[in-house]
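1. sequence first, then the predicted structure:
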Amino acid sequence: MGLWRYNVKTIPAIPDFIAWDFALMPVTIMFYIQIKPDKNPIIKGLMFAAMTAFLAEPFFKWLGFFEYPVWHFWASFPFYFVIYLIAHYLVNGDTFQPLTQRK
């Protein structure tokens, strides 16, 4: 589609920037889920999406990791928000013990 491209090839045999997709973003989501687990997930999802789309993406673009020929940072915001909500509801579903605030 050509909406964005990565300028860094970390390991030639795997897709570009897999470190962000499978390490940094999940760890950040896990951090948000575990910190103050009783707070509203919508607010936390909005915070995660805003920080990722408007701080992390411009920072990595500034470092030269990727380019956005036709994609804009604000277009990533709803995707990050939905990804956070899916992760939150998977973690807090009936399968696992609920997270609670330590006293």
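-> Everything's here; your move.

2. from here on, just use CA atoms for contacts and neighbour counts.
-> Fine.

3. point to the residue nearest the middle of the protein.
-> For the chain, the residue sitting closest to the mean C-alpha position, by C-alpha atoms, centre = their mean, is residue 25 at 4.1 Å.

4. before we move on, which element is it in?
-> helix 25-34 (DSSP states H and E).

5. max-length helix in the chain?
-> helix 73-91 (DSSP state H).

6. what is the orientation angle of that helix with helix 25-34?
-> 60 degrees (axes from the mean of the first three to the mean of the last three C-alpha atoms, to 10 degrees).

7. centre of the chain to helix 73-91, how far?
-> Relative to its chain's centre, helix 73-91 lies at 7 Å (C-alpha atoms, centre = their mean, to the nearest Å).

8. contacts for that helix next, please.
-> 29, 33, 41-42, 45-46, 48-50, 52-54, 57-58 (C-alpha atoms under 8 Å, 6 or more residues apart in numbering).

9. show me the contacts for residue 5.
-> 66-68 are the contacts of residue 5 under C-alpha under 8 Å, 6+ apart.

10. what residues sit buried inside the longest helix of the chain?
-> Neighbour-count burial for helix 73-91 flags 76-77, 80-81, 83-85, 87-88, 91 (criterion: 16 or more other C-alpha atoms under 10 Å).

11. this is the other structure I want to compare:
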Amino acid sequence: MLSLGIIPWIIWLKIHDKKYSGDLIRAGLFMTTLSLILDSIGVQLGLWIYPYDVIPFIPGYLPWDLTLIPITVMLMIESKPAWSPLLKSIIFAVLSAGAGEHLAIFLKIYHPIHWKPIYSIPIYIFLFLISNKLAKSKIFNSNFNSNF
């Protein structure tokens, strides 16, 4: 789990286009913040648990929320710029809820109690679309060509 929190950032730093760093980091920080909040709410409401802690007293969802989710979003925003943000959001949602959550369940690092991965799909779509909008917003002098 510790390597899941570090290796994706190293890969992202090497492969992303540096001129978009600020725009992508803004989107990634937004996604990180909302992921942490939503995960915390889900755990507190008893919808799911993370039975594995990376470090004692630090929740097991941190590698997902601080690394995997924002890195995936940032890479998807930057790649295939001609693709529709809605299409990208659907791909992100299906990969995250379908593959990511099921893999975490299989690895026993995430255990849904009153939640099904399919419930996450509309949430992931919505969060991706907002992150994409933030990354490409002219308000922040974005380097991306916004097609909104």
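-> Noted; the coordinates are in hand. Model, not experiment: these values are computed from the prediction.

12. please tell me which residues of the second structure the helix or strand just after the helix holding residue 25 of the first structure aligns onto.
-> Counting by DSSP H and E, the next helix or strand C-terminal to helix 25-34 of the first structure is helix 41-51. Aligned by TM-score structural alignment, helix 41-51 of the first structure falls on residues 85-95 of the second structure.

13. ok so, going back, out of the contacts of helix 73-91 of the first structure, which is most surrounded?
-> Within those, most neighbours by other C-alpha atoms under 10 Å means residue 45, with 25 neighbours.

14. for the counterpart of the residue nearest to the centre of the first structure in the second structure, give its distance to residue 143 of the second structure.
-> Matched by TM-score structural alignment, residue 25 of the first structure corresponds to residue 69 in the second structure. Residue 69 of the second structure sits at a distance of 22 Å from residue 143 of the second structure (criterion: C-alpha to C-alpha, to the nearest Å).

15. do the same with residue 22 of the second structure
-> According to C-alpha to C-alpha, residue 22 of the second structure stands 9 Å off from residue 143 of the second structure.

16. got the angle between whichever helix in the second structure runs longest and helix 69-78?
-> When the second structure is parsed with DSSP H, its longest helix is helix 21-44. Orientation check (the same axes, to 10 degrees): helix 21-44 of the second structure against helix 69-78 gives 140 degrees.

17. quick one: buried residues of helix 21-44 of the second structure?
-> Neighbour counts over helix 21-44 of the second structure (16+ other C-alpha under 10 Å) mark 21, 23-24, 26-32, 35-36, 39-40, 42-43 as buried.

18. any idea which helix or strand comes after that helix?
-> Of the helices and strands lying after helix 21-44 of the second structure in sequence (DSSP H and E), the nearest is strand 48-49.

19. which bit of the first structure covers that next one?
-> Under TM-score structural alignment, the counterpart of strand 48-49 of the second structure in the first structure spans residues 4-5.

20. what of stretch 10-29 of the second structure?
-> Stretch 10-29 of the second structure corresponds to no residues in the first structure, going by TM-score structural alignment.

21. and the gap between the aligned partner of residue 71 of the first structure in the second structure and residue 54 of the second structure?
-> By TM-score structural alignment, residue 71 of the first structure lines up with residue 115 in the second structure. Separation of residue 115 of the second structure from residue 54 of the second structure (C-alpha to C-alpha) stands at 23 Å.

22. so the helix holding residue 25 of the first structure versus helix 41-51, what angle?
-> Using the same axes, to 10 degrees, helix 25-34 of the first structure lies at 140 degrees relative to helix 41-51.

23. thank you kindly, that will do.
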